[in-house]
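> sequence and computational prediction follow.
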Amino acid sequence: MLPGLSIAMMQRHLTEGTWMVIRVGVVGCGWFGRAHCRTYKTLSGVELAAVADRNKQKALEAARDYSCRAYSSLEEMLKREKLDAVSIAVTPQMLTRVAIEAAREGVGILLEKPLATSLSEYEELYKVVKKAGCMLMPGFIELFNPAYRALKNAIRCEIGELYLLSSKRIGWNPKREVKWEVGVIHDLAIHDIYLFRDICGEPSKISCRAGYILNSKFEDIAVITMEFPSGVLGIIETNWLTPTGERTLRATGSKGSAEVDFLAQSLDIKFRERTVKPHIRREEPLRVELQAFVDGIRRGEADLNEEDGLSVWKILQQAIDAARERL
C-alpha cells in the first residue's frame, strides 16, 4: 500500500475514475485554516470537499466562502466525506489529538506546527501514524519559501565553508487572544530549528536561555544555541515582545555571508568588496507547501514525513527543557 493513500481510497479512485483528483478537508477555520482553504482552491486536481471546526459558525462561514461543506467535528467529516487528505490547523493543544483521529482513519495529514505541545505527545502520534501506514507531513512552511531555497544555494556555491547560522524571529504576540497554551519556542523558534537542521543536520549540543516577562508559565523570549558535528554554530533569537516583526537568517562562511529576509523574500550575499542581490521569483510559501503535500499524496511519499517531525521535536524539547532548568 502507498503510504499516502489507504487501500480503500485507492480502490475508490480506480472505481470512480478520479485518480488525479485529490479530495481534501481542512480542520480548523481560524485565519490560517482559512488560508489553507483559499490555497487548496487554487490547486489543479484538488477538490476542497469540506471544513470542520468545533465552532460550527466558523465552519459555516468558511464553507460559504470556499464553496464546500461544513462540519462541527473531524469525526463527522470523515464519516460523511470520502477524503484523501486533511490539513490540520487547530490550536497547539489540539493538534495531536485531531491528528491521531485522522491517522486512525488512514487519510494523509498535513499537520501545522508546532505539531504537538511536548515530545511525548508527538511520540504518541508518531506511533499511531506508523501503525496506520498513512502519510504525515509536518507544516514546516519556511522550507518552501523561495528565498530560503536561494539561501541554500548561496551556502552551497557562494560563501565558502560555513561557520555560523544566526536567525532572528521576533514580533508582537497575537496568540494570547486565541489561547495558545505554548511559548515562543513552540510558536516561532521551531521554524529556525527545522531550518538549521535542514542545513546542518542533527545538532550535537543545544542550550537555551529564556525569559518569562508577561507570563510565568510560557516563555516570551528565548535565545537558543546549537553546535553541530561539522563545527558550525547556530544562534536563534526569538521573542513575542518586539512591536514590529522580523524574520531573518544569516549564514556566515569563509568567503562571505548570505542573509535572507523571509517576509520580503529577499537575499543579500555580501563579500568584502561587494553585495549581490539575486533575483528571487516571489511565491506564496503555503501554496508551494500544499502543492508538495498533494503531490506526495499522489505518489505515496512526501518530501517531509513523521521522521522529520520527530527529529525536530527532539531538538525542540531539549531547548525547552534547558530553558526551564534555569527557572
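Cool, got the structure.
> only C-alpha atoms for contact and neighbour calcs from this point on.
Fine.
> show me what the lengthiest helix in the chain is packed against.
The helix that spans the most residues within the chain, counting by DSSP state H, is helix 306-325. Applying 3 or more Cα pairs under 8 Å, 6 or more residues apart in numbering; DSSP states H and E, one finds that helix 306-325 makes contact with helix 119-132, strand 136-139, helix 190-200, strand 205-211.
> okay, one more to line up with it:
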Amino acid sequence: MNPRIKVVSTGKYVPEDILTNKDLEQIVETSDEWIQTRTGIIERRIAKTEKNIDLAYKAALDAITKSNYDKEKIDLIVVATMSNDNRNPSIANLVQARLGLNDKQIMAFDINAACTGFVYALEIASNLLVTGKFKTALVIGSEKMSQIIDYTDRNTCILFGDGAGAMIIEGTNEPKNEVYFYSDSKGDTEDILYASRYLKMDGKKVYQFAVQMIPVAINKVLEYAKLEIDDIDGIIFHQANKRIIDHVVKIMKIDIDKVFINIDKYGNTSAASIPIALSEYKDTQKTSKKVLLVGFGGGFTWGSAIIDI
C-alpha cells in the first residue's frame, strides 16, 4: 500500500549574501550572458559565515513558525545533504538539539543521494510514518555547496548555491492523501559527477543523463498513481539547469504554466532545490494542489513523487 501523509507545512532558508553572474566574471573566465543562456541562472546565495546546520535549522524553524506547529510532536528527522560540515554528527542530530528536542525519543539521521536526496528522504520518512511508530516527520534538504566548490573551475562554480528547505509531514488514513514514489539509481563508474574535496562534473554527460532519466521518472510515478500529466497541478523539477527543464517540457509536451522555476535566483542547491521551490510554490497557492516532484543527481540517482500539498 502506498503511504498516506498530510503535508502540514513547508519552509525554506537562503543566506543573505548574493553572488551574481557579474561577480563571477571577476573570478573566472565567464560572462553573465554565457551563464544565463546555458543555465538560466542569474544569481545564487552563498553562506559566508553560516554552516550547513544553520541553514537546515532555519528552514526547519520557518516550517514550524508558518504553521505554529508544536515541535514537541516531531519524532522523526531526516536530512538530505551531500555537504555536511562534519563526518559526524549528522545534521539531523544537530537540528534536533537546536530545536530543543534532546529530551524526547526521536530518530534522526542524514542521507546522501546528491540532488535527488530530498525525494529519497521524503519517501523514507513517509514509509516510516506508515509503520505507526512515528507520528510526525521533519524532512529537510540542506546544502552548503560553496564549501565543496572550486571557484577556479568555471564548469561548476557558476552553477551552485547554498540554501535549505523543509517539510513537516504527518501520517493519515485519508485516501486523498496517498502519495506515490519512484526511485532508482546506478553506479557512476566513469566519475561523471562526484565530490571528494571539490565537486567535479562532466557537464555534457550529466545533461545527457538528465534528459534521458527525467521523463522516465515522471512517467513511472504517473503510472504508479494511475494518473496523466494533465491531472497534475504543479511540477517541481530539481533546479539544476533551465535548459534541461525546457528540453523535458518540450519533449513531454508539458504545460509550462504548471512548472515552477526559481533557478534564476538560487542556482543549483542540490538536495535543497526541490524543498526550497516547493515551499515557494506552496506559499503562492490558496487551495490544495497535486504536485509532482522530480529529481536527479550524482551517484547516479533519480526519483519522483506525487503528493498533495
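Right, received. Where do you want to start? Computed from a predicted structure; not experimentally measured.
> got a TM-score for the pair?
The TM-score (TM-score structural alignment, normalised by the length of structure 2) is 0.29; 162 aligned residues with a Cα RMSD of 6.8 Å.
> okay, angle between the longest helix of structure 1 and strand 205-211 too, please.
When axes from the mean of the first three to the mean of the last three Cα atoms, to 10 degrees is applied, the directions of helix 306-325 of structure 1 and strand 205-211 differ by 50 degrees.
> what about the strands in the stretch 51-200 of structure 2?
Listed in chain order, the strands of the stretch 51-200 of structure 2 (DSSP state E, counting those that start in this stretch) span residues 76-80, 107-111, 136-144, 162-171, 180-185, 193-195, 199-201.
> rewinding a little: dump the helices and strands packed on helix 306-325 of structure 1 to CSV, plus mean neighbour count and distance to K56 of structure 1.
Rendered in CSV, the data for those read as follows (neighbours: other Cα atoms under 10 Å; distance: least, Cα to Cα, whole Å):
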stretch, mean neighbour count, distance to K56 of structure 1
helix 119-132, 18, 26
strand 136-139, 28, 25
helix 190-200, 21, 31
strand 205-211, 18, 37
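> closest to D261 of structure 1 out of the ones you listed?
Checking these against D261 of structure 1 by Cα to Cα gives helix 190-200 as the closest, at 12.7 Å.
> could you tell me how many residues sit around I7 of structure 1?
Burial measure for I7 of structure 1: 12 neighbouring residues, criterion other Cα atoms under 10 Å.
> thinking again about what came up before, now the strands of the stretch 51-200 of structure 2 as CSV including mean neighbour count and distance to V211 of structure 2?
Conversion of the strands of the stretch 51-200 of structure 2 to CSV gives the following (neighbours: other Cα under 10 Å; distance: least, Cα to Cα, whole Å):
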stretch, mean neighbour count, distance to V211 of structure 2
strand 76-80, 27, 23
strand 107-111, 19, 25
strand 136-144, 32, 23
strand 162-171, 28, 24
strand 180-185, 20, 15
strand 193-195, 17, 15
strand 199-201, 17, 16
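> quick one: closest of those strands to S9 of structure 2.
The stretch from those with the least distance to S9 of structure 2 (Cα to Cα) is strand 162-171; that distance is 5.3 Å.
> got TSV for the helices and strands packed on helix 306-325 of structure 1, with distance to K58 of structure 1 too?
Formatted as TSV, the entries for those read as follows, by distance: least, Cα to Cα, whole Å:
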stretch	distance to K58 of structure 1
helix 119-132	27
strand 136-139	22
helix 190-200	28
strand 205-211	35
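> among the ones you listed, which is nearest V51 of structure 1?
With distances scored as Cα to Cα, the stretch of these nearest to V51 of structure 1 is strand 136-139 (18.1 Å).
> counting by contacts, list what that closest one packs against.
Applying 3+ Cα pairs under 8 Å, 6+ apart, we find strand 136-139 of structure 1 packed against strand 108-112, helix 306-325.
> could these be laid out in TSV, adding mean neighbour count and distance to V294 of structure 1?
TSV is the format used below for these (neighbours: other Cα under 10 Å; distance: least, Cα to Cα, whole Å):
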stretch	mean neighbour count	distance to V294 of structure 1
strand 108-112	26	9
helix 306-325	18	16
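> may I see these organised as TSV, with distance to D65 of structure 1 added?
Conversion of these to TSV gives the following (distance: least, Cα to Cα, whole Å):
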stretch	distance to D65 of structure 1
strand 108-112	22
helix 306-325	32
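> and the strands in structure 1, which stretches?
Using DSSP state E, the strands assigned to structure 1 run over residues 22-27, 46-52, 69-71, 85-88, 108-112, 136-139, 162-170, 205-211, 221-227, 233-239, 246-253, 257-261, 266-270, 275-276.
> what's the closest of those strands to K130 of structure 1?
When the strands of structure 1 are ranked by proximity to K130 of structure 1, the top entry is strand 136-139, at 9.5 Å, counting by Cα to Cα.
> related to what we said a few turns ago, out of the strands of structure 1, which comes closest to I315 of structure 1?
Across the strands of structure 1, the minimum distance to I315 of structure 1, taken as Cα to Cα, is reached by strand 205-211, at 7.6 Å.
> possible to save the strands of structure 1 as JSON lines with distance to A150 of structure 1?
Listed next are the strands of structure 1 as JSON lines, based on distance: least, Cα to Cα, whole Å:
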{"stretch": "strand 22-27", "distance to A150 of structure 1": "30"}
{"stretch": "strand 46-52", "distance to A150 of structure 1": "28"}
{"stretch": "strand 69-71", "distance to A150 of structure 1": "39"}
{"stretch": "strand 85-88", "distance to A150 of structure 1": "27"}
{"stretch": "strand 108-112", "distance to A150 of structure 1": "24"}
{"stretch": "strand 136-139", "distance to A150 of structure 1": "20"}
{"stretch": "strand 162-170", "distance to A150 of structure 1": "15"}
{"stretch": "strand 205-211", "distance to A150 of structure 1": "27"}
{"stretch": "strand 221-227", "distance to A150 of structure 1": "23"}
{"stretch": "strand 233-239", "distance to A150 of structure 1": "19"}
{"stretch": "strand 246-253", "distance to A150 of structure 1": "12"}
{"stretch": "strand 257-261", "distance to A150 of structure 1": "8"}
{"stretch": "strand 266-270", "distance to A150 of structure 1": "7"}
{"stretch": "strand 275-276", "distance to A150 of structure 1": "12"}
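> what's the closest of the strands of the stretch 51-200 of structure 2 to Y13 of structure 2?
Across the strands of the stretch 51-200 of structure 2, the minimum distance to Y13 of structure 2, taken as Cα to Cα, is reached by strand 162-171, at 5.3 Å.
> so which elements touch that closest one?
Secondary-structure packing of strand 162-171 of structure 2 (3+ Cα pairs under 8 Å, 6+ apart): strand 5-13, strand 43-45, helix 52-66, helix 117-130, strand 136-144, helix 273-283.
> that'll do, ta.
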